[in-house]
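**Q** pasting the structure only:
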């Protein structure tokens, strides 16, 4: 069995083999100075997430760009609609584990999409409300309880952060409505 690293830095271990790494392993790997989106989908998501977070900086102050990116994220999750996510464990014909490799999963993708936007956008009512709306609509596309639980956690975190950051009664009322609407959609599968 051998395991591969997902991110490598100069002079770091990229694979560990038991009892040894196959001698031709490097023929099957792509090594380079830059990560590429073809082999690392989370990298492309991270790039968009960084654009969304930077758009919220005081010097830029462009929440519309952030909301557009959130819409793209929701669209992508609905397009993936409860797809099967590989475990990264590969076995031979006798079910003996031969390879363990890093994989992308729904939780990691959702985290990469929404975490920075939530953190940087919590004091912006429109960004938080839009994030909750995207999570609500996305919930109507999904059927997997595991995926819905991941979205619930993002809804809870967005609500918690915004509730602490917002002071205007109107914004807080809109936040409450969006929060409860998102949770209902995750329970019923229907937008409210």
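**A** Perfect, thanks for sending it. Everything numeric here is computed off the predicted structure, so don't read it as measured data.
**Q** hey, let's count contacts and neighbours off CA atoms from now on
**A** Will do.
**Q** isn't residue 4 right next to residue 12, touching?
**A** No. Taking C-alpha atoms under 8 Å as the definition, residue 4 is not a contact partner of residue 12, at 11.5 Å.
**Q** which one's more surrounded, these two?
**A** It is residue 4, of residue 4 and residue 12, that has more neighbours when counted by other C-alpha atoms under 10 Å, with 17 against 9.
**Q** how about the more buried one, what does it touch?
**A** Counting by C-alpha atoms under 8 Å, 6 or more residues apart in numbering, residue 4 touches 14-16, 99-102.
**Q** what's the answer for residue 89, then?
**A** 97-101.
**Q** do residue 1 as well
**A** Taking C-alpha under 8 Å, 6+ apart, we find residue 1 in contact with 17-20, 97-100.
**Q** cool, residue 114 as well?
**A** 49, 70, 131, 154.
**Q** mind listing what's buried along the helix or strand hosting it?
**A** If you go by DSSP states H and E, residue 114 is part of helix 106-121. By neighbour count on 16 or more other C-alpha atoms under 10 Å, the buried set for helix 106-121 is 106, 109-118, 120-121.
**Q** and for stretch 51-65?
**A** In stretch 51-65, counting by 16+ other C-alpha under 10 Å, buried: 52-56, 63, 65.
**Q** nearest to residue 77 among those residues?
**A** Compare each of the buried residues of stretch 51-65 with residue 77 using C-alpha to C-alpha and the shortest gap goes to residue 52, at 17.0 Å.
**Q** surely the closest one touches residue 66?
**A** Yes. Contact status for residue 52 versus residue 66: in contact at 4.3 Å, counting by C-alpha under 8 Å.
**Q** overlap in contacts, these two.
**A** Residues touching both residue 52 and residue 66 (C-alpha under 8 Å, 6+ apart): residue 117.
**Q** out of the contacts of residue 89, who's the most crowded?
**A** residue 100 (19 neighbours).
**Q** next one: that residue from residue 6, what distance?
**A** 11 Å (C-alpha to C-alpha, to the nearest Å).
**Q** now do residue 44
**A** Taken as C-alpha to C-alpha, the span from residue 44 to residue 6 is 15 Å.
**Q** try residue 67
**A** 30 Å.
**Q** let's bring in a second model and compare:
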């Protein structure tokens, strides 16, 4: 995905974008009668009975304003609830929800359609034939409202709930895995790139990397006949003193600026190209659920299962060669140990005193180890750390024995 495609994707996901499109459609549909009304015969217009369109539009305008206000209030309440009870990092997924945006856009567009139609009728812009176009347009809008309302009623029942948010984070992390073009290091740390003889590309500010235009970097590398070694992948905190990439060879400032422009920086991390962020958010949900104020181990167990599925997909992605990098672009692998630390350690720490959470964590890590024998020792290290934390936190000897038995059964130790 190029930089411009990424920026276009961000714009189309903004809440105002769909609302603006539907408002434009509603206004254009309301004015269509004045433009194409002459194509309708007067006899047909007299038999349709479109005189009642005035009262229909009046009811539509008043009801759609109320429905739009209610829908916006419900969405804001869901955002506030997710911020306070789940994790603020997951709110962006709720804001980007297409069903909620479509509902709000449809209601707002219908309101604007009714207002424009009422104004046009009061000014005499429509003739008898133009009112027919407005009448059929009103029927079309009502059908759209009914379908949208049915979907919105079914959707709002679970919108912003804990289980719904966990599913959203899991899907976002899975989608990020599918877009990954970097290999996964199972049994070793990513090797450091020797910086001698290389030109660093420093960041101009301190922000998070959200997207890297690999295609543009490939074009730059081919044009300058150099190799580019990426150091900052999506999710990395860019700092002025740390290079975003290293260029094997001497290049001028213009090439450095082009390489710098290939990195999109933002104040907040994004889910799209950063599966590690998805695992971090999942662990935050579990930590909030395991806090003494909430005390919800069931949510933590659901997070463990969701994180296990994401890691399972990451392990399978290691041999997925569908995404190819340009020949002169070198990307460091992502260490599995870092991913496990981000996801497993907070859950093991905050759930150490809850035996049910510890048992589920050991079983999930054991399943991952059986699925990827090459990564067994990395996963076993995290599992052993969780056992040690549970042994120190559990007051019951029976609970400690259960955790240790589960660990031995999962890893055959």
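**A** Perfect, I can see it now. Keep in mind that what you see is a predicted model, and the values were worked out from it rather than measured.
**Q** run the contacts of residue 4 of the first structure past the second structure and keep the common ones.
**A** Retained in the second structure by both residues aligned by TM-score structural alignment, their matches' C-alpha atoms under 8 Å are the following of the contacts of residue 4 of the first structure: 14-16, 101-102.
**Q** can you tell me which of these is nearest residue 180 of the first structure?
**A** Comparing these against residue 180 of the first structure with C-alpha to C-alpha places residue 102 closest, at 35.6 Å.
**Q** related to what we said a few turns ago, residue 44 and residue 6 of the first structure: who's more crowded?
**A** residue 44 (15 against 11).
**Q** could you find the counterpart of residue 409 of the second structure in the first structure?
**A** By TM-score structural alignment, residue 409 of the second structure lines up with residue 181 in the first structure.
**Q** ok, the residue nearest to residue 3 of the first structure when sequence neighbours are not counted - contacts?
**A** The shortest distance from residue 3 of the first structure to any non-neighbouring residue, by C-alpha to C-alpha, 6 or more residues apart in numbering, is to residue 100 (4.6 Å). The neighbours of residue 100 of the first structure, taking C-alpha under 8 Å, 6+ apart as the test, are 1-4, 88-90.
**Q** equivalent analysis for residue 118 of the first structure, please.
**A** Going by C-alpha under 8 Å, 6+ apart, residue 118 of the first structure touches 128, 131, 157-158, 161.
**Q** format those as JSON lines; extra columns: secondary structure, distance to residue 30 of the first structure and neighbour count.
**A** Converted to JSON lines, those look like this (DSSP: H, G, I helix; E, B strand; the rest coil; distance: C-alpha to C-alpha, whole Å; neighbours: other C-alpha atoms under 10 Å):
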{"residue": "128", "secondary structure": "helix", "distance to residue 30 of the first structure": "39", "neighbour count": "27"}
{"residue": "131", "secondary structure": "helix", "distance to residue 30 of the first structure": "36", "neighbour count": "27"}
{"residue": "157", "secondary structure": "helix", "distance to residue 30 of the first structure": "37", "neighbour count": "16"}
{"residue": "158", "secondary structure": "helix", "distance to residue 30 of the first structure": "38", "neighbour count": "24"}
{"residue": "161", "secondary structure": "helix", "distance to residue 30 of the first structure": "40", "neighbour count": "17"}
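**Q** now, the most widely separated pair of these?
**A** The distance between the two most remote of these (C-alpha to C-alpha) is 12.3 Å, for 131 and 161.
**Q** residue 251 of the second structure belongs to a helix, doesn't it?
**A** No. Judged by DSSP: H, G, I helix; E, B strand; the rest coil, residue 251 of the second structure forms no part of a helix; its state is coil.
**Q** sorry, back to before: among the contacts of residue 89 of the first structure, which are located in strands?
**A** Secondary structure from DSSP state E places 97-100 of the contacts of residue 89 of the first structure in strands.
**Q** so can I have CSV of those showing distance to residue 172 of the first structure?
**A** Formatted as CSV, these follow (distance: C-alpha to C-alpha, whole Å):
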residue, distance to residue 172 of the first structure
97, 52
98, 53
99, 50
100, 46
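**Q** in the first structure, which residues correspond to stretch 201-220 of the second structure?
**A** Using TM-score structural alignment, stretch 201-220 of the second structure corresponds to no residues of the first structure.
**Q** which among the contacts of residue 100 of the first structure gets closest to residue 174 of the first structure?
**A** Lowest distance from residue 174 of the first structure to the contacts of residue 100 of the first structure (C-alpha to C-alpha) belongs to residue 88, with 41.9 Å.
**Q** can you map out the helices along the first structure?
**A** Counting by DSSP state H, the first structure has helices at residues 41-55, 63-80, 106-121, 125-139, 145-165, 169-188.
**Q** and the furthest pair within the kept ones among the contacts of residue 4 of the first structure?
**A** Comparing every pair within these by C-alpha to C-alpha identifies 16 and 102 as the most remote, at 12.8 Å.
**Q** quick one: contacts of stretch 172-184 of the first structure?
**A** Residues outside stretch 172-184 of the first structure that contact it (C-alpha under 8 Å, 6+ apart): 125, 128-129, 132-133, 135-137, 139, 152, 155-156, 159, 162-163, 166, 190-192.
**Q** 7 Å instead?
**A** Here stretch 172-184 of the first structure makes contact (C-alpha atoms under 7 Å, 6 or more residues apart in numbering) with 129, 132-133, 135-136, 152, 155, 159, 163, 166, 192.
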